[in-house]
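1. missing the sequence, but the structure's below:
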């Protein structure tokens, strides 16, 4: 067992995703942290709220320096976001609109309203979205679909990611072997966001079904 894993198990067993993340960072150093954080953009079940404090903890143990941890985790965040952005570019507006209208209860007007909202608030959405669970992984897609200028997207994503990563990496660095406290409290925030998304989807479905019944009764 590595010294980092030995220290971590003094307070909490290191297994599963956390153990895998620490092992990768021990083996690859900063690039390992970048790889894990980048995967968070592609596979939301890999939460940055867990990985980032571990990167800070690793920095505190001397695996790499704190500036290096921030640089590599931010590079990973941006790289993952760019992959999703380019996927949006490949899909394009018309293809995405056509695909969405095939989803039950979704209308073309829903896409049009979302598109209009993004055109007005896209910069804030990309920047702030980097700091919100779930949306952090998704916000790059509409940016690509709507062809937000690449350098603007890159700047907003880098700045938002750097702020978010600094908060969590710094907390892990300062807390040391109690890094898991960051994940515990961040998990509460994530549950709140997930609950809000579920409620919003439920309301959307309820309203759309009500409208469908109303239009059916009129006919």
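-> Great, that's in hand. Everything numeric in this text was worked out from a predicted model, so none of it was measured.

2. drop to CA atoms for contacts and neighbour counts, all remaining ones
-> Fine.

3. where along the protein do the helices fall?
-> According to DSSP state H, the chain carries its helices in the segments 3-8, 16-28, 30-42, 48-60, 66-91, 93-100, 108-129, 135-138, 140-145, 150-175, 180-218.

4. and among these, the most buried is which?
-> Taking mean count of other Cα atoms under 10 Å as the contact definition, the stretch among those with the greatest mean neighbour count is helix 48-60, which reaches a mean of 28.

5. how about the one residue sitting closest to the centre of the chain, what does it touch?
-> Centroid-nearest residue in the chain: residue 136, 3.1 Å away (criterion: Cα atoms, centre = their mean). The contact partners of residue 136, taken as Cα atoms under 8 Å, 6 or more residues apart in numbering, are 41, 129, 130.

6. Equivalent analysis for residue 29, please.
-> Residues touching residue 29, when contacts are defined by Cα under 8 Å, 6+ apart, comprise 63, 64.

7. Next one: residue 96 from residue 43, what distance?
-> 21 Å (Cα to Cα, to the nearest Å).

8. I should have written residue 66 there, sorry.
-> Relative to residue 43, residue 66 is positioned 25 Å away (criterion: Cα to Cα).

9. And for residue 94?
-> 25 Å.

10. Kindly report the same for residue 88.
-> Here the distance between residue 88 and residue 43 works out to 16 Å (Cα to Cα).

11. Residue 140 now?
-> Distance check for residue 140 against residue 43: by Cα to Cα, it reads 14 Å.

12. Next: residue 203.
-> For residue 203, the distance to residue 43 equals 26 Å [Cα to Cα].

13. now residue 3
-> Distance, residue 3 to residue 43, by Cα to Cα: 29 Å.

14. before we move on, what about residue 101?
-> Residue 101 sits 25 Å away from residue 43 when distances are taken as Cα to Cα.

15. now residue 71
-> When distance is defined by Cα to Cα, residue 71 is 21 Å away from residue 43.

16. another structure for you, compare them:
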């Protein structure tokens, strides 16, 4: 898979940089999209001398912020929709559930935004919640940019470590994806256990 993506991006020349940025954006809008896998290739290209590291860094960060902005806009639209019609239900979300999310975002929103890029699977949802909670857009995107810069620097550095060895990169990607699955499962289980604990009658 990694080798096929590599051939495709390399065939595009400098336009391949746009693929790196688009991948980072789609990770927010379409969470299952393997954007980090493609970003890792950016580090390989930097080692090969095919694309300057600073340019790859800027393109990927810009893509991440663009994806976050799209989700923030959707959250803003969602909040306004419920304000206009509190009885409405959308994608299984009710006004009561939205108010619960808003309360949580007011308490821990800035911290979640600051580490969002390191939270696979839910990073996009965090910005939807930020928009619905009316966290100032400038603050939300600024924290998102800081998170994106830290995460992108880490991922590109890992990509540089493997050099041009795509076999090592593929092994690294498989381990990364497995770690992501484990983290998501643990997170879901933690939320379920917490919800059940709250519903249990006090003894």
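-> Noted; the coordinates are in hand. Here the structure is a predicted model, which is why all the values come from computation and not from measurement.

17. aligned partner of residue 155 of structure 2 in structure 1?
-> Taking TM-score structural alignment, residue 155 of structure 2 has residue 168 as its aligned residue in structure 1.

18. Pretty sure that match sits against residue 66.
-> No. In this structure, residue 168 of structure 1 is not within contact of residue 66 by Cα atoms under 8 Å, at 11.7 Å.

19. list the residues that contact both of the two?
-> In terms of Cα under 8 Å, 6+ apart, residue 168 of structure 1 and residue 66 are both contacted by the residues residue 56.

20. ok, residue 190 of structure 1 - contacts?
-> With contacts taken as Cα under 8 Å, 6+ apart, residue 190 of structure 1 has the following neighbours: residue 133.

21. Return the residue of structure 2 aligned against it.
-> Residue 190 of structure 1 maps onto residue 180 in structure 2, by TM-score structural alignment.

22. likewise residue 147 of structure 1?
-> Correspondence of residue 147 of structure 1 to structure 2, assessed by TM-score structural alignment: residue 134.

23. Hmm, residue 76 and that match touching each other?
-> Yes. Using Cα under 8 Å, residue 134 of structure 2 makes contact with residue 76 at a distance of 6.9 Å.

24. if I look at whichever residue in structure 1 pairs up with residue 63 of structure 2, how far off is residue 51 of structure 1?
-> Under the alignment defined by TM-score structural alignment, residue 63 of structure 2 is paired with residue 76 of structure 1. Residue 76 of structure 1 sits 12 Å away from residue 51 of structure 1, going by Cα to Cα.

25. anything in contact with each of the two?
-> Common neighbours of residue 76 of structure 1 and residue 51 (Cα under 8 Å, 6+ apart) are 33, 36, 37.

26. how about these in JSON lines, adding distance to residue 183 of structure 1?
-> JSON lines is the format used below for these (distance: Cα to Cα, whole Å):
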{"residue": "33", "distance to residue 183 of structure 1": "16"}
{"residue": "36", "distance to residue 183 of structure 1": "16"}
{"residue": "37", "distance to residue 183 of structure 1": "15"}
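
27. Tell me the spatial nearest neighbour of residue 156 of structure 2, not counting adjacent residues.
-> Taking Cα to Cα, 6 or more residues apart in numbering as the measure, residue 156 of structure 2 lies nearest to residue 43, with 4.3 Å between them; neighbours along the chain are not counted.

28. once aligned to structure 1, how far is stretch 53-69 of structure 2 on average?
-> The superposed stretch 53-69 of structure 2 is, by mean Cα distance after the TM-score superposition for structure 1, a mean 0.7 Å from where its aligned residues fall in structure 1.

29. next one: that stretch to chain centre, how far?
-> Between the mean C-alpha point of stretch 53-69 of structure 2 and the mean C-alpha point of its chain there is a distance of 12 Å (Cα atoms, centre = their mean, to the nearest Å).

30. how about residue 155 of structure 2, what does it touch?
-> 36, 39, 40, 43.

31. Quick check: the farthest pair among these?
-> Taking every pair in those and measuring Cα to Cα, the maximum separation is 11.1 Å, between 36 and 43.

32. Which residues are in contact with the aligned partner of residue 52 of structure 1 in structure 2?
-> Under the alignment (TM-score structural alignment), residue 52 of structure 1 pairs with residue 39 of structure 2. Shown in contact with residue 39 of structure 2 (Cα under 8 Å, 6+ apart): 20, 23, 24, 60, 152, 155, 156, 159.

33. now those as CSV including distance to residue 84 of structure 2?
-> Putting those into CSV (distance: Cα to Cα, whole Å) gives the following:
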residue, distance to residue 84 of structure 2
20, 39
23, 35
24, 33
60, 37
152, 39
155, 42
156, 44
159, 47
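
34. Nearest to residue 188 of structure 2 among the residues you listed?
-> Taking Cα to Cα as the measure, residue 188 of structure 2 lies nearest residue 24 of these, at 23.6 Å.

35. What residue in structure 1 is paired with the closest one?
-> Residue 24 of structure 2 is assigned residue 37 in structure 1 as its aligned equivalent, the criterion being TM-score structural alignment.

36. wait, what's in contact with its match?
-> Residues 48, 51, 52, 73, 76, 77, 80 are the ones in contact with residue 37 of structure 1 under the rule Cα under 8 Å, 6+ apart.

37. before we move on, the earlier item: residue 159 is in contact with the residue nearest to residue 156 of structure 2, correct?
-> Yes. The pair residue 43 of structure 2 and residue 159 passes the contact test of Cα under 8 Å, sitting 4.1 Å apart.

38. If anything else comes up later, I'll come back, but that's it for now.
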